[in-house]
Each structure stands twice: as C-alpha cells, then as structure tokens.
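# pasted the sequence and its predicted model underneath.
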Amino acid sequence: MTETRTDTAAKATTLARLHSAPEILQVVNVWDVISARTIAGIPGTTALATASHSIAASLGYEDGENIPLDEMITVVGRIAAATDLPVSADLEAGYGDPGDTVRRAIGVGIVGANIEDQMRPLADAITQMEAVLAAGTSEGVDFVLNARTDAFVKGGDRDPADVLADAVERGRAYLDLGATTVFVPGLLDEQAVTTLVEAFGPQRLSVINVPGSLAPSRLQELGVARISYGPWTQRVALTALADSAHELLAGGTLPEGTLPLN
C-alpha cells in the first residue's frame, strides 16, 4: 500500500476526531505487522497505537530508547503500511530529537505519537513538545500529539497531591501549545481522573489501563478521551503462549478454538 501525503493528512484528521468524540477511543496496542492486522480486523477498532516497550522487547532491547531509532521507525512504518486505519506511535521521548523523529515517522505514515516528558524541567519539556507540533506543521499534517507527562510514573514517595498538581500543570502547558490530548500513565483512581478531566476539559485526558484500572465505561462517563494498554497486550499474548507451551510439554494439545490469524 502506497501512502501519499494527502492520505496521511486525512488519517491525522480522522485520528484527531476520534479523540474528541464523546465515545471513548480505545487503542489495543500492537508491536508488529501481524498483531496490527489482527487488531485492525476486530470489529470496533477505529485506530491503532504501537507500544514502544513491546516493539523493543520483540527485537531484544530493553525499554527506554535502547532500540535504535532506525529500527523503531522501520517497525512503525511497516505497521502503518499494513492497515488503512490511522496509526499513532509510541516514540518514547523522541530519541534525542523529537522534531526530527516525528518528521521521520510522518514520512512512513504515522499520524500521531506519544512523547514522554520524563519529568525534565517544564521549560525543556515545552520545547520538546513544540518541536513535535512544528514537525507536523512543516510536513502538512495536523499531527496528533498525545503529550505524556510522567508525573505519576516518576512520582515515587512524593505526596500524591503534589504529583497530581504536577500532572495538571504540565498537561495544561502541553494543551496550550496545541497537543491533542495529555497522556497521564499510572494507576489512577476516580478522584485523580476527575481532577485531571476538570483541569484539561472533556476528551483531553488519555490514560493507560492496567490491572486494577477503572473500567472503560466509567472512564467514558468521566470524560476521558482515550485508553491504551501499553505492553499489557503483548503480555496477554505471551501469557497465552506460555500457558500453551506448558500444556503441550505436559502431553496436552493445542487449545480448542485456536484461529489461523497468521
């Protein structure tokens, strides 16, 4: 499938609309072409998002920008080329040059991205997010920035109220720049979600669901824009593989109902 810049721009517009719709956007994260095609074929899937942790793990790298950028761009480009759906990529903190990284991602058909602030000084994080948005503008694409603040991820033993205040301050700053949504990963309770939605506005908060998270239906009621699942989708697949291997090595058989999805 050959992607034109017009196609890419149209997909970016579609992805932005999916974030602002009252119905919550759920993206079941993928890490290669076959996982992307599998999820794209599930009724109700309207967009795809990659998981950097899962892509790195599949290629033998530790998470945290240890995968070379060229390899990451190759993988997300293959995923984008394998589907007609808009694809958002997890591009970590931008691999040292978020503007150029996003420009390269757009070149292979990516129309949105998570970019981590890693709790660097706010002025530096703002410069980082500005570079991402400028790259989209220069490429003629209304790029969907899911600006990630690591306030909760890096909160440690700090007072939870201070952590939440940091997330609010940073998220508002990124929205003021033109970010589509603010991604606040962490195990958020209902009070935290409510506070963030009130601070950002409805359909501006993006969250990750992990074991113990609020249900998607409740998050939609609270005004959350987007739910992703990060590395947990790959963990689900690997757990099924491990369970099957245990069964086979114990003299069992393949699970009934296994589909030839590849």
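Done, it's in.

# alpha carbons only for contacts and neighbour counts from here, please
Noted.

# output the contacting helices and strands for the helix or strand containing residue 10.
Taking DSSP states H and E as the criterion, residue 10 maps to helix 5-20. Helix 5-20 sits against strand 144-148, with contacts defined as 3 or more CA pairs under 8 Å, 6 or more residues apart in numbering; DSSP states H and E.

# below is structure B, check it against A:
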Amino acid sequence: MHRRAVPAEPLVLPGPWDAASARVFEAAGFPALATPSAGVAAALGYEDGGTPVDEMFAAVGRIARAVDVPVSADVEGGYGLAAAELVERLVEAGVVGCNLEDGEDGRLKDARAHAEFLGEVCAAAAGRVFVNARVDTFVHGDGDPERAVERAALYVAAGAECVFPILAPVAVLPLLRAGIEGPLNVLAPADADGPALAALGELGAARVTFGPGLQRRAAGALREIAAGLTA
C-alpha cells in the first residue's frame, strides 16, 4: 500500500478512536486505518500519554475487530515492553502495523539506543507487523531537518519500513524526501481535503495520517450540537 504509482495519490489513513469511528472510515472507502494514541486516550478518558497499556491494546483490538481493512496502531514508545512482547501483543490485538516514537518526557531519546530497540522489534515482527518509526525532531528537538534525516537513517537501517517526521513543516518535505530512504509519513491537518492531500503526495508523502485531529474535530462538532440542544 505504501508503494505509489502516482505521487499525487498517497496512502491516506484516517485515525479511528473507537469501533464506531473505524466503521465510518471503512464505509467511506479507506483501504486501511491508523489509530492515534491521543485520540484513543481521549475516547477512554485519559490525557495523551496516560492510557494504561492494557486499556490501549484492548481499545485497538476492538477497533481491529470492528473492520475488515488493515489497522495500524500508535503504541507511543512501546510502553516499556520488551520487543518480542510488544510484537506479540500487537499481533494478538489483530493489527498489522505500529507507530513507535523516539521522544519521551518532552525530549528526544538517544537515537542509537532507539534504533537498537527498533531493530529488535523488526526482528521479532518478522514481517508480521509494519513498523513506522516516528521522528520527533520537530516536536522535542531543534527542528533541524538534517537531524531528522540522520535519525531516520538509523531507524531505516534498523529495519523500520516507514519514517514519520511528525510536525515537519511542509517547506522541508522535499529535503526530507530526498534524504530519507523508503516511504515517508506526513501529518495532515484534520480539515485537509483531497487537493491538499494530493499536494502532500507531490511533496514526497507516501502515507498521510491525521493524529488525533479527526477525533478532536468530531468532538468540536459534538460540542456545537450539544450547544444547540441547550440554546
């Protein structure tokens, strides 16, 4: 799904936060879905990063069982699980891919240590789980695209099949595309339309996700409905 014949047609993966939203996205025709940890946390009543590991896996399992399309799960930094256990829990939940981020407690992890962990995950996965390595240089680092490229190179060498420089400015996408091997995941705003997504594809995005943006947009719509009921 990540190998594009047409640059303007990236793989667009909306982020369901529960089984109902997953079914809506599937019915709309999306070929695969990617859960956002922050969106799932909000649906379960937790702050971003505060979801207990068992509840997160239970939630993504319900989402995966609710649809027939492939589901990838954002599992943050891996919840401290050993690589083999993390992979087995992903497989048991019924998901076919995962995001693993290289930021923790507001700072970047040591890139080489994280690459070693990713290598262990990829080895344990043995093709059963697609590993998307999130690069947090634009969140917790100095925002230097060259640093993002350097970290991405370590993760690709470790076996990651896609790289996700989250919050990378649109202006640096061509530089990232030129410097990073393999598919590039780009975060789109929740209100992006077809032409905007196509433009991201032209700039190098093979995969487009929305993080918790769609869940937050839906919550905003619900607030408007609720306000109308009390007017």
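Great, that's in hand. All of these numbers come straight from a predicted model, not from anything done at the bench.

# what's the TM-score here?
Scored against TM-score structural alignment, normalised by the length of structure 2, the superposed chains reach a TM-score of 0.90; 221 aligned residues with a CA RMSD of 1.8 Å.

# pull the contacting residues for residue 215 of structure 2.
Neighbour list for residue 215 of structure 2: 15-17, 39 [criterion: CA atoms under 8 Å, 6 or more residues apart in numbering].

# what segments of the stretch 151-262 of structure 1 are helices?
Along the stretch 151-262 of structure 1, counting by DSSP state H, counting those that start in this stretch, helices occupy 160-177, 190-200, 216-222, 232-249.

# how about residue 143 of structure 2, what does it touch?
137, 168.

# please apply the same query to residue 108 of structure 2.
102, 136-137, 140-141.

# farthest-apart pair in the residues you listed, please.
Pairwise distances across those peak at 10.6 Å for 102 and 141 (criterion: CA to CA).

# look at the two and report which has more neighbours.
Neighbour tally, residue 102 of structure 2 and residue 141, criterion other CA atoms under 10 Å: the higher count belongs to residue 102, 23 against 15.

# if I look at the more buried one, how far off is residue 138 of structure 2?
Taking CA to CA, to the nearest Å as the measure, residue 102 of structure 2 falls 11 Å from residue 138 of structure 2.

# try residue 180 of structure 2
In terms of CA to CA, residue 180 of structure 2 sits 16 Å off from residue 138 of structure 2.

# burial count for the aligned residue in structure 2 for residue 150 of structure 1?
The alignment partner of residue 150 of structure 1 in structure 2, by TM-score structural alignment, is residue 136. As a burial measure, residue 136 of structure 2 scores 25 neighbours (other CA under 10 Å).

# now do the contacts for residue 136 of structure 2.
Residue 136 of structure 2 makes contact with 101-103, 108, 148, 165-166 under the criterion CA under 8 Å, 6+ apart.

# run the last query once more with 6 Å
Residue 136 of structure 2 makes contact with residue 103, according to CA atoms under 6 Å, 6 or more residues apart in numbering.

# again, but for residue 22 of structure 2
Contacts of residue 22 of structure 2 (CA under 6 Å, 6+ apart): residue 16.

# got it, and residue 211 of structure 2?
residue 36.

# ok, now how distant is the aligned partner of it in structure 1 from residue 165 of structure 1?
Residue pairing (TM-score structural alignment): residue 211 of structure 2 is matched to residue 230 of structure 1. Plainly put, residue 230 of structure 1 is 24 Å away from residue 165 of structure 1 if you go by CA to CA.

# fine by me, thanks again.
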